[in-house]
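Q: Sequence first, then the predicted structure, then my questions.
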Amino acid sequence: MDVLLDNWSLYGEGLWGTVQLTLLASLLALVLGVIMAAFRVAPVASLRAFGTVWVTVLRNTPLTLLFFAVLLGLPRFGLVLPFQTFAILALGCYTSAFICEAVRAGINTVPVGQGEAARSLGMTFGQSLGDVVLPQAFRSVIPPIGSTLIALAKNSAIAGSFSVVELLGTYKTLNELGYSIVWSFVWIAVGYLIVTLTISLVFNVLERRWGIVR
């Protein structure tokens, strides 16, 4: 308990850093994931190809390698941003590939006749997707999206290795101060549990309210 009480501000700063990374990267992942899912079911071949390449490359690239590519590669091309912003980009883009596939699976559960009926009423592809298909697909993809965002929260620990303030990175300072590494990691684990259980609670509420009752 001493390691927590003596370093409350350090743990708090690390926890807040993890929460920020999780929230901002989740928003980016959700936006990009839905866009890429729309691309993958679009009637335009070039959009389908772009969505397929996006998902294939990101899902099969190790996240650590993606961090190296974004945090160390982009500055070489003149794009200089805070490391936290680069970490959000890496986490958000990586996770968007998994969000995309979850949303696309949900779209495939919607009867084809729904989209055809919408288009027969004069709706464009974008209107039928946004107003008819996606609202129905959303109900079936709440659990997998929740699981994906929980994984994102845990993946944010990689950012600590790139000078980004987050929860796991606090162990370096605590180790230098001579605190027990075991208890340091115990309280770090508690912090991650707080974040992941909060996400789980939010999506459980969403599922009870809007999910498909089986």
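A: Yes, it's here.
Q: From here on, just use CA atoms for contacts and neighbour counts.
A: OK.
Q: For the residue nearest the centre of the chain, what is the enclosing helix or strand?
A: In the chain, the residue lying closest to the centroid (C-alpha atoms, centre = their mean) is residue 26, at 3.9 Å. Here residue 26, judged by DSSP states H and E, is contained in helix 8-40.
Q: go on, residue 113?
A: In this assignment (DSSP H and E), residue 113 forms part of helix 112-120.
Q: just to revisit the earlier point, check which residues of the helix holding residue 26 are buried.
A: For helix 8-40, the neighbour count (16 or more other C-alpha atoms under 10 Å) marks 10-12, 14-23, 25-26, 28-34, 36-40 as buried.
Q: Spit out the contact partners of the residue nearest to the centre of the chain.
A: Listed by C-alpha atoms under 8 Å, 6 or more residues apart in numbering, the contact set of residue 26 reads 92, 95, 149, 152.
Q: wait, what's in contact with the nearest residue to residue 191 once chain neighbours are set aside?
A: Closest residue in space to residue 191, ignoring its immediate chain neighbours: residue 15 at 6.4 Å, by C-alpha to C-alpha, 6 or more residues apart in numbering. Applying C-alpha under 8 Å, 6+ apart to residue 15 gives the contacts 166-167, 191.
Q: can you redo the residues you listed as JSON lines with neighbour count?
A: Below are the contacts of residue 15 laid out as JSON lines (neighbours: other C-alpha atoms under 10 Å):
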{"residue": "166", "neighbour count": "26"}
{"residue": "167", "neighbour count": "27"}
{"residue": "191", "neighbour count": "20"}
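Q: Show only the entries of those residues found in helices.
A: Using DSSP state H, the subset of the contacts of residue 15 located in helices is residue 191.
Q: can you put the contacts of residue 15 in CSV and add distance to residue 158?
A: Shown next, in CSV, are the contacts of residue 15 (distance: C-alpha to C-alpha, whole Å):
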residue, distance to residue 158
166, 9
167, 10
191, 15
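Q: Put this next to the first one:
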Amino acid sequence: MSAQTDAIPQSRPAPLSENGGKGNDADRLRIVPVRRTGQWAAAAVVLLLLALALNSVIRNDAFQWDVVGDYFTTASVLRGLGLTLWLTALVMALGFALGTVLAVLRLSTNRVLQAVSWGYVWLFRSTPILVQLLFWFNIGALYPEVLGVRTVNLLGPVTVAVIGLTLHEAAYAAEVVRGGILSVERGQIEAAQSLGLGAWRRLRRIVLPQAMRSIVPPAGNMLIGTLKGTSIVSIIAVQDLLYSAQLVYHRTYQVIPLLLVATLWYVVVTSLLGVGQHYIERHYARGTAGAR
């Protein structure tokens, strides 16, 4: 009996792991982080190329950075910048006002109003903005007289720029606003209807405040695009930022530094607009997962 007992192997208790539990093979495995050698090498190459490019831009005498500094804050350039900012603000305000009306018409139950809104958006999104500006600039050749008023020389370059850019912007703003309105849950609108709110009050108090979360991001992109797009009005001799720079380099033949002046001002303004867009988006995203 004792011999049989001695033949039975004695079981040994499993070693305890550091946390007090029974140890196993996983406890003895050492976690080794993945070596991303290729990514680090690519990042180093990219940084090297960026450093070389930046060095070439700074040290290249052809850029004439001293001339850029001399003209960066001259009166003519600042006047052009002021007109660009004024034109951008006015076009965005008028464009979104008209675009909101078009969006509401597109979402109405009246087939005629839907068709008119759709046709407007289709027409102005289908034609280049330059063509539209040239049509308005030559409106006197198309309609010499409207309601007894001669149209020849009636519209100046700035007025033409405002009209052309606003009508073009409204077509895109209408789609942005329509998308924002459609993003609002149907239950919100039905709840407002059950409270007896009229269509206008529902739109102003219930729909638009919630739709702004979806409207602000594309509207911010449109604002930046409009700011840069105003440079096209130089083709009809509107003295915006780009045209002001062109007037100077036509006189001094310093093309590159004056183009850099306009470029740097566009970069500065668009950067500030981007910061403002971030805070506006955060404001309307309060109470949602997108608030950061």
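A: Good, I have the coordinates. Treat the numbers as computed from the prediction; the structure is a model and nothing was measured.
Q: Any idea what the TM-score comes out to?
A: Once superposed, chain against chain, the TM-score is 0.92 (TM-score structural alignment, normalised by the length of the first structure); 214 aligned residues with a C-alpha RMSD of 1.8 Å.
Q: Identify the farthest-apart pair in the contacts of residue 26 of the first structure.
A: 92 and 149 (10.0 Å; C-alpha to C-alpha).
Q: Helices along the first structure, start to end?
A: Using DSSP H, the helices of the first structure run over 2-6, 8-40, 45-59, 63-67, 83-109, 112-120, 125-128, 134-155, 170-176, 181-210.
Q: how far apart are the shortest one and its match in the second structure?
A: Looking back up the chat, that one is helix 125-128 of the first structure. By mean C-alpha distance after the TM-score superposition for the first structure, the fitted helix 125-128 of the first structure averages 2.2 Å away from its aligned residues in the second structure.
Q: same thing with the third one?
A: Relative to the second structure, and after both are superposed, helix 45-59 of the first structure has an average distance of 1.2 Å to its aligned residues, where the measure is mean C-alpha distance after the TM-score superposition for the first structure.
Q: Give the buried residues for that helix.
A: For helix 45-59 of the first structure, by 16+ other C-alpha under 10 Å, it's 47-48, 51-52, 54-55, 58-59.
Q: And the last one, by the same measure?
A: In terms of neighbour count (16+ other C-alpha under 10 Å), helix 181-210 of the first structure has its buried residues at 183-185, 187-188, 191-192, 195-196, 199-200, 203-204, 207.
Q: what do you get for the fourth one?
A: By neighbour count, and taking 16+ other C-alpha under 10 Å as the criterion, the buried residues in helix 63-67 of the first structure are 63, 66-67.
Q: Would you mind giving those residues as TSV with distance to residue 111 of the first structure added?
A: Below are the buried residues of helix 63-67 of the first structure laid out as TSV (distance: C-alpha to C-alpha, whole Å):
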residue	distance to residue 111 of the first structure
63	35
66	37
67	39
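Q: Just name the closest of the residues you listed to residue 6 of the first structure, please.
A: Of the buried residues of helix 63-67 of the first structure, the one sitting nearest to residue 6 of the first structure (C-alpha to C-alpha) turns out to be residue 67, at 32.2 Å.
Q: Tell me which residue of the second structure lines up with that closest one.
A: Pairing criterion TM-score structural alignment: the partner of residue 67 of the first structure within the second structure is identified as residue 133.
Q: Okay, the residue lying closest to that match once chain neighbours are set aside and residue 124 of the second structure: tell me how far apart.
A: Beyond its immediate neighbours in the sequence, the residue positioned closest to residue 133 of the second structure (C-alpha to C-alpha, 6+ apart) is residue 164, lying 5.3 Å away. For residue 164 of the second structure, the distance to residue 124 of the second structure equals 10 Å [C-alpha to C-alpha, to the nearest Å].
Q: What of residue 48 of the second structure?
A: 46 Å.
Q: can you check residue 276 of the second structure too?
A: 29 Å.
Q: Measure how buried residue 96 of the first structure is and give me the count.
A: 31 (other C-alpha atoms under 10 Å).
Q: which ones are touching it?
A: Listed by C-alpha under 8 Å, 6+ apart, the contact set of residue 96 of the first structure reads 28-33.
Q: now do 7 Å
A: By C-alpha atoms under 7 Å, 6 or more residues apart in numbering, the residues touching residue 96 of the first structure are 29-30, 32-33.
Q: The aligned partner of it in the second structure and residue 222 of the second structure: what is the separation?
A: Residue correspondence to the second structure (TM-score structural alignment): residue 96 of the first structure is matched to residue 170. Using C-alpha to C-alpha, we find residue 170 of the second structure at a distance of 11 Å from residue 222 of the second structure.
Q: now the alignment partner in the first structure of residue 155 of the second structure, nearest residue through space, not along the chain?
A: Under the alignment (TM-score structural alignment), residue 155 of the second structure pairs with residue 81 of the first structure. Once flanking residues are discounted, residue 81 of the first structure sits nearest to residue 75: 7.9 Å by C-alpha to C-alpha, 6+ apart.
Q: got it, and residue 174 of the first structure?
A: Counting by C-alpha to C-alpha, 6+ apart, the residue nearest residue 174 of the first structure is residue 184, at 7.0 Å.
Q: Tell me which residue of the second structure lines up with the one you found.
A: Aligning on TM-score structural alignment places residue 184 of the first structure opposite residue 258 in the second structure.
Q: Confirm for me that that match is in contact with residue 245.
A: Yes. Shown here, residue 258 of the second structure and residue 245 form a contact pair, counting by C-alpha atoms under 7 Å, at 5.5 Å.
Q: For the two, list the residues in contact with both.
A: Joint contacts of residue 258 of the second structure and residue 245 (C-alpha under 7 Å, 6+ apart) do not exist.
Q: Tell me how many other residues crowd the aligned residue in the first structure for residue 228 of the second structure.
A: Residue pairing (TM-score structural alignment): residue 228 of the second structure is matched to residue 154 of the first structure. Look at residue 154 of the first structure: counted by other C-alpha under 10 Å, it has 16 neighbours.
Q: Roughly how far does residue 154 of the first structure sit from residue 21 of the first structure?
A: Taken as C-alpha to C-alpha, the span from residue 154 of the first structure to residue 21 of the first structure is 10 Å.
Q: Check residue 150 of the first structure too.
A: 12 Å.
Q: Repeat that for residue 138 of the first structure.
A: Taking C-alpha to C-alpha, one finds residue 138 of the first structure at 24 Å from residue 21 of the first structure.
Q: And for residue 32 of the first structure?
A: Taking C-alpha to C-alpha, one finds residue 32 of the first structure at 16 Å from residue 21 of the first structure.
Q: same thing with residue 62 of the first structure?
A: 19 Å.
Q: can you check residue 60 of the first structure too?
A: On the measure of C-alpha to C-alpha, residue 60 of the first structure and residue 21 of the first structure end up 22 Å apart.
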